[in-house]
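Peer 1: below is the sequence, then the predicted model.
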Amino acid sequence: MARIGSWWRTLALTLVAAALTGCVVISPFGGHDDALRETTVEGEGQAKILWLPVSGFISDAPSQHTFGLVTQPSTLATVSRALDKAEKDDAIKAVVLRINSPGGTVSAADEIYARIRRYHETTGVPVVASFGGLAASGGYYIAMAANTIIAQPTTVTGSIGVIILGVNATGLMAKLGLENQSYTSGPHKDIMSPLRQARPDEQAIVQRVVDSLYGRFVSVVEAGRPTLARDHLDEITDGRIFAADDALRLGMVDQIGHIDDVLALARREAGVDEARIVRYYRGQSAPATLLADSMARGGLDFKAAGVPIDLSVDAAAGPQPLYLWRPN
């Protein structure tokens, strides 16, 4: 009984922490505060530079945790809300996209890319993409909307390409004595079903989808990177990853530097000598630093809290095209 009581105390404290650090807590015991606030994390002056993190799996679906009580908005919703707010603030003179992501869904990455471009075209405000440790696949895709890209010396980037994850479980089913008895309205309705072997015509159908989305990715990269080494395009776009120095050599990024270099570049592109670096946040607890990440990736670390279960919902569940580098 003591262990059960401790578990529920831990859960209650975790929910309180989630509410204070920016998660949206939906509960029968009350509403939630979803207002978007602004805080200055460093600098001074009238001009502002918005620091906008894009972290973890890029998706247009909200993530849910803690028996559905805790919901965080999707990457797309977060970026869109931030740019909507920034669009109304004439003091915002530059935006820094701090990208630390392996990528995500094709649709979310493309929509974020389009939203960033629309913001820049509407306001004329320069956008700087700052790469963290990982800016791969869809993370690199959205950076194509930026005016300038600066990677840190230890960034891993690239992975330009598309993947649709699938599995064939027919061997396992045979061992278990199971048979597929699905009923479909057409011969391709159960395409990519794990319950049977894919036919050659179906493989061709899926490959055409992948090739189409891949073509979109390559065209976005070519449009966004005029300094790209075109004679190395096949190498750059074959899905491999690159270290920062190779990315610079190939024209995939404009500069290598650290956060101070990013902020100096943002001030230069904004045409100001000094500016306040601001961040937007939800909830009552404002981020104290540039790199503070409340509930990174939208999750709650129950294992760290001593609760040996995973209550998160995977936004990437189900077969779908992904701009994603995920070795595991």
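Peer 2: Now that the structure is in, tell me what you want to look at.

Peer 1: from here on, just use CA atoms for contacts and neighbour counts.
Peer 2: Noted.

Peer 1: OK, contacts around A61?
Peer 2: Residues counted as contacts of A61 (C-alpha atoms under 8 Å, 6 or more residues apart in numbering) are 73-75, 315.

Peer 1: what helix or strand does the closest residue to M252 other than its chain neighbours sit in?
Peer 2: In space, M252 comes closest to L228 once its chain neighbours are excluded; the distance is 5.9 Å by C-alpha to C-alpha, 6 or more residues apart in numbering. Taking DSSP states H and E as the criterion, no element holds L228; it sits outside all helices and strands.

Peer 1: with P53 instead?
Peer 2: P53 belongs to strand 48-55 when elements are defined using DSSP H and E.

Peer 1: presented hereafter is structure B, for comparison with structure A:
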Amino acid sequence: MLPERMRGERPVVPVVRLSGAIGMGGPLRPALTMASVAASLEKAFATPGAKEVALVINSPGGSPVQAHLIFLRIRALAEEKEIGVAAFVEDLAASGGYMIACAADEIVADPSSIVGSIGVVSSGFGFDRAIERLGVDRRLYTSGENKAILDPFSPEKPDDVERLKELQREVHEQFIALVKDRRGAALSGHPDLFTGAFWTGASALGLGLVDRVGDLRSTMRERWGDKVELRAITPKTSLLKRLTGRGDGGVAAGLAEEAIAAVEARSLWSRYGL
């Protein structure tokens, strides 16, 4: 019944929710990008008297660049403000989602969460035989022999595939180095750890991919007491911008982008049976 100013100081933990495919979104399906989460992260770490910052992660991955940018921003803010970070995995923290989780000082997962998938994947379709059956001529003109590499309307070339695999290996090595740097001696050395395999949260605990099993509320109450305030940090976005993706009234274009983004995101989630 007392006014808040008379209740005494309560421990505060800002909570930032990081959900969705990384770098793959649409007007009605926001994606995780550096631009979309920067304001929320800045606000969370600037919360007066914050005991630590909690990240609630539910992501199948996506763009490795955007995942790494978010990772770097979290670490920079944590070091600048000298405040700890805890990550809480909901359904999924896989691939780029797990990279973001590695920015935390502690990773907590539900026993049934899906965790891991430390690898790199590229996918697409080949339409060259389809257009041949339809009697369609592919007319492609380039300046530079590699400008049209992996063109989906041309037959696949072994050299193009090998070039792609070289890029994947490089990104994969960077991902592995990041995980080893952040998880250190906690990692079990399991032979499948960096093969793109994934596990439940309970199994991931034994592999050193997470630090404990549990949930946000119970963990924060255990750490800071029953009076802890879990303060949700949410971005402010206008209704028009959510509908159009730009805020300029282009509803039709926004809905078309949303359909494509939904298919891409759905393929990522389904890879993990979700």
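Peer 2: All right, it came through fine. This is a predicted model, so every value here is computed, not measured.

Peer 1: and the TM-score between these chains?
Peer 2: Taking TM-score structural alignment, normalised by the length of structure 2 as the basis, the two superposed chains have a TM-score of 0.80; 251 aligned residues with a C-alpha RMSD of 3.2 Å.

Peer 1: circling back to that earlier point, from the contacts of A61 of structure 1, which is closest to I164 of structure 1?
Peer 2: A315 (14.6 Å; C-alpha to C-alpha).

Peer 1: just checking, the closest one touches G56?
Peer 2: No - with contact taken as C-alpha atoms under 8 Å, A315 of structure 1 and G56 are classed as non-touching, separated by 11.4 Å.

Peer 1: need the overlap of contacts for these two.
Peer 2: The contact sets of A315 of structure 1 and G56 do not overlap (C-alpha under 8 Å, 6+ apart).

Peer 1: quick one: the strands in the stretch 101-250 of structure 1, in order.
Peer 2: In order along the chain, the stretch 101-250 of structure 1 carries the following strands (DSSP state E, counting those that start in this stretch): 103-105, 127-136, 148-151, 156-158, 163-164, 241-243.

Peer 1: where does the strand holding P53 of structure 1 end up in structure 2?
Peer 2: Alignment of strand 48-55 of structure 1 against structure 2: residues 12-19, by TM-score structural alignment.

Peer 1: how big is the offset of the matching stretch relative to structure 1?
Peer 2: Taken against structure 1, stretch 12-19 of structure 2 registers an average deviation of 0.7 Å after superposition, with mean C-alpha distance after the TM-score superposition for structure 1.

Peer 1: how far is that stretch from where the chain is centred?
Peer 2: With C-alpha atoms, centre = their mean, to the nearest Å as the basis, the distance from the averaged C-alpha position of stretch 12-19 of structure 2 to the chain average is 14 Å.

Peer 1: next one: stretch 102-111 of structure 1
Peer 2: Taking C-alpha atoms, centre = their mean, one finds the center of stretch 102-111 of structure 1 at 7 Å from the center of the full chain.

Peer 1: rewinding a little: so which of the strands of the stretch 101-250 of structure 1 is nearest D190 of structure 1?
Peer 2: Sorting the strands of the stretch 101-250 of structure 1 by C-alpha to C-alpha, the top spot, which is the nearest, belongs to strand 163-164 at 15.0 Å.

Peer 1: that closest one: how far from the chain's middle?
Peer 2: 17 Å.

Peer 1: tell me the residue in structure 2 aligned with V253 of structure 1.
Peer 2: When structure 2 is aligned by TM-score structural alignment, the residue opposite V253 of structure 1 is V210.

Peer 1: A204 is in contact with that match, correct?
Peer 2: Yes - between V210 of structure 2 and A204 there is a contact under C-alpha under 8 Å: 5.9 Å.

Peer 1: so if I had to pick from the two, which one is more boxed in?
Peer 2: Per other C-alpha atoms under 10 Å, whichever of V210 of structure 2 and A204 has more neighbours is V210, with 27 against 24.

Peer 1: now the more buried one, nearest residue through space, not along the chain?
Peer 2: Excluding its sequence neighbours, the residue lying closest to V210 of structure 2 (C-alpha to C-alpha, 6+ apart) is I107, at 4.9 Å.

Peer 1: ok, that neighbour - contacts?
Peer 2: Going by C-alpha under 8 Å, 6+ apart, the list of residues near I107 of structure 2 reads 86-89, 101, 209-212.

Peer 1: between these, which has the most around it?
Peer 2: Going by other C-alpha under 10 Å, A101 tops the contacts of I107 of structure 2 with 34 neighbours.
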